[in-house]
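*Asks:* show me how the following folds:
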Amino acid sequence: MTVDRTGVDLADALAWLEPDARLRAAEGLHRELVVRDVGRELINLASNDYLGLSTHPSVLAGAHDAVDSWGGGSTASRLVAGTTRAHADLEGDLADFLGFSAALVFSSGYLANIGAVTALAGRGDLIVSDAGTHASLIDGCRLSRARVVVVDRGDVDAVAGVLRERPEERALVVTDSVYSIDGAPAPVGELYRAARSSGAALLVDEAHALGVRGRGGRGLVDECGLSGAPDLVVTAVLSKSLGAQGGAVLGDDAVRAHLIDRARTFIFDTGLNPAAVGAARGALGVLRAAPDLPDRLRANAERLAQRLGADRPAAAVVSLIVGDPAVAVDAATRCRERGVLVGCFRPPSVPHGTSRLRLTVRADLDAATIDRVATVVGGVLSEMGLR
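*Replies:* This is a model prediction of the structure:
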C-alpha cells in the first residue's frame, strides 16, 4: 500500500475526506443539517422570512393556484418550454414594484447573481467587488474570467481609484445593498456616483433589503432614489421577504435581452417552479396592501437589539459576535434546546475570529415573543460568560 505523508492510502482517491472531516470538526467548522418537524414549535430567528409571509394565506393560495394551473414543475428551461404566463406576470409585477422597466426571473437568487455577473463582465473586463458581497457574487466574479479587484467593505474611494486607473474599457462594480452578515447598509448612492463618473456599471444585490428598506419595502436602491437609473442593475431574491423561492435581475430592456441570450444560469437551467412563482406574486400583493410591514419588522429588530444590548440595527439582522466557532455552535445549540432557533455563522461565512449568532427578526412576531427571545439568548450568553 502506498501512503502519503498523512497516512492516507493513495490507492483510494477519496480517502482524504475522513481526515479532512476530522480537521474541520477539531476547528469547530463541522456542519450538520437541522431538521425542522411539523408540530415542534421553535421561535425561528434563523430564517430570512423577514415579513413572515412564507405561511401567509395569500402566499399559500398563490402557490396552490399556480400548481393547479401549471403543475408541480416548469418541465424545461425557460427558453424551451419552461416560461409560463405566470412567470411573465411575476416579472411584470417585480419590475413595476421596484421601479425598473424589465425583470428576468431565475430559479434561485444564487443563479441570478452568477448569471448577471458572468453575462455583464468577461475576459478583458474589470470587476470591482466589495469585500462584503455574498458568495454568489464572489462565485460570479470568479467564473466571469474578468480581472477582479476586491476592495474593503464600503470603501468608495478605493472603488473610484481602481476604476480611474484601470486599463480596461468596460468595468462593473458589484455590492450587496444590505450586508447579509450584520445587516449594515452599503453606500449605494456613493458607489453609483463613483461608477457613473468613471463609465462603469453598478450591480446591487438587494436580497436583504427587499421588504426591509425603502418605500413600502422597495429596497435600498429605491431609498437612494436610484430605481430605474441608467447603468444600474439590481438583483433580488424571492426567498426572503417574499417567502417563496427564486431570484430576479432587474434593469432596462437591453439588460433583460442580453441576459436571455448570455446568462448561462438562465439558458441551461429549468425554469422556476410554478408554486414558487405563484407564491412570490401573492407575497408582492400582500406587501403592496400592507406597506407598513417593513416598519414593523425594523421596530422588532430594534426592540430585540435593545433588549440584548446590541447596536441598533439598520435592517432586520441582530449580529452577536462570540469569536470562536465551537463556542458559537454551543451557544446556538443551547438556544435551540430552550426553544429558540438562531443562526450560527462561522468561517467561511464570516472572517476568522468573528463567529457569531445571527438573529433575523420577523415582522409577524409580537413584543412578548421578542422579549422571550431576548431572555433566552441573553441567558445563554450570560451562562457561557459571553456578556
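*Asks:* from now on I want contacts and neighbour counts done on CA atoms only, so please keep to that.
*Replies:* Noted.
*Asks:* and residue 64, which of the three is it?
*Replies:* helix (DSSP: H, G, I helix; E, B strand; the rest coil).
*Asks:* mind checking how far the spatially closest residue to residue 264 that is not a sequence neighbour is from residue 27?
*Replies:* Spatial nearest neighbour of residue 264, chain neighbours left out: residue 115 (6.1 Å); criterion: C-alpha to C-alpha, 6 or more residues apart in numbering. Using C-alpha to C-alpha, to the nearest Å, residue 115 is found at 34 Å from residue 27.
*Asks:* again, but for residue 189
*Replies:* In terms of C-alpha to C-alpha, residue 189 sits 40 Å off from residue 27.
*Asks:* same check on residue 348?
*Replies:* Residue 348 is 12 Å from residue 27, by C-alpha to C-alpha.
*Asks:* ok, now residue 386?
*Replies:* 20 Å.
*Asks:* more neighbours: those two, which one.
*Replies:* Applying other C-alpha atoms under 10 Å to residue 386 and residue 27 shows that residue 386 carries more neighbours, namely 15 against 12.
*Asks:* wait, that one sits on residue 324?
*Replies:* No - using C-alpha atoms under 8 Å, residue 386 makes no contact with residue 324, being 11.1 Å away.
*Asks:* so where do the helices sit in this protein?
*Replies:* 17-26, 57-70, 85-98, 109-120, 135-144, 156-165, 188-197, 220-223, 253-262, 264-267, 274-289, 293-308, 325-337, 367-383 (DSSP state H).
*Asks:* please give me the structure for this one as well, since I'd like to look at both together:
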Amino acid sequence: MTRLPEFLQARLAERRAQQLYRSHKTLAAAPGPVALVDGRELVAFSSNDYLGLAAHPEVIAAQQRGAALGAGATASHLVNGHFAIHQQLQDKIAEVTGREAALLFGSGYMANVGVINALVGRGDTVVQDKLNHASLIDGGRLSGAQYLRFIHNDLDALEVQLRRAREKGTGNILLAVDGVYSMDGDTAPLAQMATLCARYDAWLMVDEAHGFGAMGSDLFPHAGSVAAAGLDQDSAPIVMGTLGKAAGNAGAFVAGSKALIDYLTQFARTYIYTTGMPPAIAAGCVRALELMQELPLQQTLVARIAYFRQRAAVLGLPLEASASAIQPLVLGCEKTVLRVSEALQASGYLVGAIRPPTVPAGTARLRITLSALHSEEQIDGLLNALNSALQREKNAAGEAS
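*Replies:* I've put the predicted structure just below:
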C-alpha cells in the first residue's frame, strides 16, 4: 500500500520529468486581446473569445443588471432555479441555431455527458471520432453503451463502425463528433456524416463548442459548423454549444426539437441535479448573442484568419489545414514547444503550448487562436516573433548535429 502523499508526489514528479506539468497563468482581466498576465502586458493568442465579447462593455453591463435578480439561481432549474432570463436565453439560442428549442447546462462537459447518458445505455452503441473532446469521450465511456471509435474524419472508417453497430442488434446508435476540433482547428465532414447516419439509422450529435458564433450559413450565420454544412434539425438533431467561447460568457446548451429538449429536461441527470445558471450570466449571454447578430464581428474574424494564414504562408510557417479561428503549429517535441512558447512570451505574446495527454504523443503544438479584436499589426508581430523563435530552434538543432 502507498500512502496518499507519496502517491501524489510520485505522480507529480513523473509529470514534471515528462515535460507535461501544467501550471496556471494569472490574468488581471479578460484579454481584449491585450492581457495583463502575472503582472506583465502580453498580446493573447490563446483565448477562445473569438468575437471579443468577453470584455465587451454592453455584455458586462447586461451581467450587472442581471445580478439584480440575485447572485445565484438558488436551486436547480426544476426546483425553483429557472428565471425568465433563462427562458429568454433559451429562446434566443433556438433562434440563432435555427432549432425549435434549447436547454441550458452548467458547462459543455456537463452537457455532453448528460446528453449522451440520457440518450443511450446498455444495448446501444456510441460511435465517436478518435480526436473528440474529452467530454464526449467520457460521456460515451460512462453511458454503458458499446463504445466504438474511428480514425479522425475518416468516412470509410466511420462507415465500418456504423455498419458494425447496426449489424450487432436493434439498439440505438449515436454518432457524436466535434464540429470544429479544438486542438486541430479542422471541421468534421458533417454533410457526409449525416448521409451515413440516415443510411444506418443513427442519430447525429455535434459539439459546436468552437463553431457556434464563429461560423454558419447565410440563413443562420452564427449557428456553427452544422449550419455551414447545410444541415437542418432533421439531419443534425442534437447540437451542443458552449457560451464561454464565441459568446464570451459561461455555460452551455443543447438545441434541437421540442421533443428532444423535453426529453432531456426529464432524463439528463447533469441538468436535473445541479444548480441553475446564475441569472447574471444568462443576462450577459443574451446580450452577447444579440451583439453577434448586430455587429460584423464574425466577418472581421474571418478576415483576420485569412490575413494570418496569408502572412504565415509568406514566411513558410507549416500551419495545419484549418479555416477556423484555431491555427495549430505542430512541432512534435514537448521541450521544443515549451521553449518556443516561452520565447514568444518573452517577445510579448501569449500562445498555448499544448502537450499530451491533451493531444496524441508526438504531436505537441502551439495552439494559436485568433479573435475579431486582433489587429493586423498584432498578427504581424506574433508571426515575426514566431518565425525568429523557430529559426533559433533550427539553428540550435544544426549546431547540435
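*Asks:* give me the TM-score for this pair.
*Replies:* TM-score of the superposed chains, computed with TM-score structural alignment, normalised by the length of the first structure, equals 0.93; 376 aligned residues with a C-alpha RMSD of 1.6 Å.
*Asks:* ok so, going back, what's the counterpart of the residue nearest to residue 264 of the first structure in the second structure?
*Replies:* Taking TM-score structural alignment for the superposition, residue 115 of the first structure sits opposite residue 114 in the second structure.
*Asks:* for that match, give me its contacts.
*Replies:* Taking C-alpha atoms under 8 Å, 6 or more residues apart in numbering, we find residue 114 of the second structure in contact with 139, 268, 269, 270, 271.
*Asks:* what's the closest non-adjacent residue to the first one?
*Replies:* Translated: residue 139 of the second structure. The nearest residue in space to residue 139 of the second structure (C-alpha to C-alpha, 6+ apart) is residue 113, at 4.1 Å.
*Asks:* tell me the contacts of that neighbour?
*Replies:* 135, 136, 138, 139, 140, 142, 270.
*Asks:* cool, and residue 158 of the first structure?
*Replies:* By C-alpha under 8 Å, 6+ apart, the neighbours of residue 158 of the first structure are 151, 152.
*Asks:* count of residues packed around residue 319 of the second structure?
*Replies:* 16.
*Asks:* nearest residue to it other than its sequence neighbours?
*Replies:* residue 329 (5.0 Å).
*Asks:* what do we get in the first structure for that neighbour?
*Replies:* By TM-score structural alignment, residue 329 of the second structure lines up with residue 320.
*Asks:* over to residue 357 of the second structure?
*Replies:* That one, residue 357 of the second structure, aligns with residue 348 by TM-score structural alignment.
*Asks:* go on, residue 137 of the second structure?
*Replies:* In the first structure, residue 137 of the second structure lands on residue 138 (TM-score structural alignment).
*Asks:* likewise residue 194 of the second structure?
*Replies:* Checking TM-score structural alignment: residue 194 of the second structure goes with residue 192.
*Asks:* which residues touch that match?
*Replies:* By C-alpha under 8 Å, 6+ apart, the residues touching residue 192 of the first structure are 201, 202, 232.
*Asks:* same question, residue 227 of the first structure
*Replies:* 98, 99, 100, 221.
*Asks:* counterpart of it in the second structure?
*Replies:* In the second structure, residue 227 of the first structure lands on residue 232 (TM-score structural alignment).
*Asks:* next: residue 385 of the first structure.
*Replies:* So, by TM-score structural alignment, residue 385 of the first structure is matched to residue 394.
*Asks:* could you do residue 242 of the first structure as well?
*Replies:* Using TM-score structural alignment, residue 242 of the first structure lines up with residue 247 in the second structure.
*Asks:* pretty sure that match sits against residue 286.
*Replies:* No - under the criterion of C-alpha under 8 Å, residue 247 of the second structure is not in contact with residue 286, lying 9.1 Å apart.
*Asks:* between those two, who's got more neighbours?
*Replies:* When neighbours are counted by other C-alpha under 10 Å, residue 247 comes out ahead of the other of residue 247 of the second structure and residue 286, with 29 against 23.
*Asks:* what sits against the more buried one?
*Replies:* With C-alpha under 8 Å, 6+ apart, residue 247 of the second structure has these contacts: 49, 51, 53, 54, 213, 285, 288, 289, 292.
*Asks:* for those residues, which ones persist in the first structure?
*Replies:* Retained in the first structure: 49, 51, 53, 54, 213, 285, 288, 289, out of those (criterion both residues aligned by TM-score structural alignment, their matches' C-alpha atoms under 8 Å).
*Asks:* of those, which is the nearest to residue 66 of the second structure?
*Replies:* residue 285 (10.3 Å; C-alpha to C-alpha).
*Asks:* what residue of the first structure matches up with that closest one?
*Replies:* By TM-score structural alignment, residue 285 of the second structure lines up with residue 280.
*Asks:* how close does that match get to residue 303 of the first structure?
*Replies:* 28 Å.
*Asks:* cool, residue 219 of the first structure as well?
*Replies:* Residue 219 of the first structure is 22 Å from residue 303 of the first structure, by C-alpha to C-alpha.
*Asks:* also residue 49 of the first structure?
*Replies:* Counting by C-alpha to C-alpha - residue 49 of the first structure and residue 303 of the first structure are separated by 18 Å.
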